[in-house]
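**Student:** sharing a model that was predicted from the sequence below.
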Amino acid sequence: MNIVCIAWGSLLWKPGPLKLASGWHPGGPRLPLEFVRVSDDSPEVALVLCEGARPQATYWAYVGTHDLDAARAMLGAREKITPARPDWIGSIPGREGAREDARIAAWLRSMRIDAAVWTALPPKSQGRPGRVPTAGEVVAILDGLPPEERAQAERYVRCTPAHIDTAYRRHIEAALGWRASREAHVTRIR
């Protein structure tokens, strides 16, 4: 079974324990993405799936395994997702508790690829999964970070590919001046 990982954020420049069998390719499925996940253990406001957001281009790469459960486990380890939250790792074919996505299923059929995994973390703010922060809240959170954490959060925004042009990204750019670095994402995609 050939399996790909669909990505749009930090997986592109730091895949970590996720073993890839290819480099990242543009042309993944268009998905609704936004900077709406305020993490408990990281200063970054992550780019995640957010229904109602404008669809954005994604990337894909072959995963270094032919076993879907192993691919899900690798992605879960990379994203620090416990096995108790199988719904936070999307996959096609689906697994018990896993999220499926018709847009990704259609893309897989068009590409003649057997399976896919992706990060399916929900939006989160004020410690509540599913709560979508406003753009103003995101800017205030980022602007209020201590210098070292602010630098890490800024790197995340700047390294996210420039063509992922979301409404919240525009607010972040206008308020904080954090524009995408074209070289940063191109040189880090393998």
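**Tutor:** In hand now; what should we look at? Numbers count the residues shown, from 1 in each chain.

**Student:** can we go C-alpha only for contacts and neighbour counts from here?
**Tutor:** Fine.

**Student:** which secondary structure elements does the longest strand that the chain contains sit against?
**Tutor:** Secondary structure of the chain per DSSP state E: the longest strand is strand 31-38. Packing partners of strand 31-38 (3 or more CA pairs under 8 Å, 6 or more residues apart in numbering; DSSP states H and E): strand 45-49, strand 55-56, strand 124-125, helix 167-176.

**Student:** out of those, which is the most enclosed?
**Tutor:** Of the helices and strands packed on strand 31-38, the one with the most neighbours on average (mean count of other CA atoms under 10 Å) is strand 45-49, at a mean of 23.

**Student:** any residues touching that one, and which ones?
**Tutor:** With contact meaning CA atoms under 8 Å, 6 or more residues apart in numbering, strand 45-49 is reached by 8-9, 31-39, 119-123, 138, 142, 153, 156.

**Student:** put this next to the first one:
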Amino acid sequence: MKIACLGWGSLIWKAAELPVASDWFAKGPLLPIEFAREGDSGELATVLCEGVAEVQVLWAFLAVDTLEAAREALREREGVPVEQPACIGSWPSGPQSPFQQRIAAWAGEQGLDAVVWTALPPRSGGLNQRMPSVEEALDYLRKLDLERQAHARDYIRRTPVAIDTEYRRVIAHTFNWQPAPEAQLDLDASA
């Protein structure tokens, strides 16, 4: 099977145990992504958010034989509890997602058999499904202790420049957190 993983955040530079079997490619599907999840380490992580501008995400092949193995590998990498299967999206089967048809059409164009992606919700003020306003996101980042703020800065700076969102532009301007050199990935257009 030809199985791909979609990425828009730390998977790109820190795949860890995720069995990525290729470089990351440009020209993934257009998806609504924003820096809208308060992470456990302080980062304001990128997540799918309905109602925000779309960006073209990245993708890579995975060295797995089944969709179930791909879902499990991504679940482990993301630290998602087994009891939360909806936090790992997949096509052609898996929890229903408002983005499934779009991803399916893109996967068909790429000749893929299956696709997985992280489907963690926005989180603000400790509440899942709550997207922070841009002002709340800035306030959250301002109030972090120095170590957690440094981690948040590195996350935003290392996220590929292709993930050009409204919050990223405001955060970069406010804190002068410009993209790191490695965020300027030399991406192949296709596999």
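**Tutor:** Arrived safely. From a predicted model like this one, the values you see are computed outputs, not experimental measurements.

**Student:** so which of the helices and strands packed on strand 31-38 of structure 1 comes closest to D69 of structure 1?
**Tutor:** With CA to CA as the measure, strand 45-49 is the member of these nearest D69 of structure 1 (21.8 Å).

**Student:** that closest one vs strand 31-38, what angle?
**Tutor:** Strand 45-49 of structure 1 and strand 31-38 are oriented at 140 degrees to each other (axes from the mean of the first three to the mean of the last three CA atoms, to 10 degrees).

**Student:** show me where structure 2 has helices.
**Tutor:** All helices of structure 2, identified by DSSP state H, fall at 67-78, 100-110, 134-142, 146-158, 166-175.

**Student:** who's in contact with stretch 30-42 of structure 2?
**Tutor:** 8, 43-57, 99, 121-126, 131-132, 137, 144, 148-149, 151-152, 163, 165-168.

**Student:** so V161 of structure 2 makes contact with P179?
**Tutor:** Yes. Using CA atoms under 8 Å, V161 of structure 2 makes contact with P179 at a distance of 6.8 Å.

**Student:** what count of nearby residues applies to the aligned partner of A184 of structure 1 in structure 2?
**Tutor:** Applying TM-score structural alignment, one finds that A184 of structure 1 aligns to E182 in structure 2. Residues lying near E182 of structure 2 (other CA atoms under 10 Å) number 13.

**Student:** for E182 of structure 2, which non-adjacent residue is spatially closest?
**Tutor:** R158 (6.5 Å; CA to CA, 6 or more residues apart in numbering).

**Student:** so who does the one you found touch?
**Tutor:** By CA under 8 Å, 6+ apart, the contact list for R158 of structure 2 reads S10, W13, P179, A180, E182, A183.

**Student:** so which of those residues comes closest to G79 of structure 2?
**Tutor:** S10 (13.0 Å).

**Student:** ok, the closest one to A4 of structure 2 distance?
**Tutor:** 16 Å (CA to CA, to the nearest Å).

**Student:** those two: who's more crowded?
**Tutor:** Comparing S10 of structure 2 with A4 by neighbour count (other CA under 10 Å), the higher total belongs to A4, at 27 against 17.

**Student:** just confirm the more buried one contacts V64, I think it does.
**Tutor:** No. Under the criterion of CA under 8 Å, A4 of structure 2 makes no contact with V64, lying 9.5 Å away.

**Student:** close enough to count as contact, A7 of structure 1 and A120?
**Tutor:** No. Using CA under 8 Å, A7 of structure 1 is not in contact with A120, being 10.5 Å away.

**Student:** which one's more surrounded, these two?
**Tutor:** Ranked by neighbour count (other CA under 10 Å), A7 of structure 1 and A120 place A7 first, with 23 against 19.

**Student:** so what's the closest residue to the more buried one other than its chain neighbours up against?
**Tutor:** Once flanking residues are discounted, A7 of structure 1 sits nearest to Y59: 5.2 Å by CA to CA, 6+ apart. Residues counted as contacts of Y59 of structure 1 (CA under 8 Å, 6+ apart) are I6, A7, W8, W24, H25, P26, G27, G28, P29.
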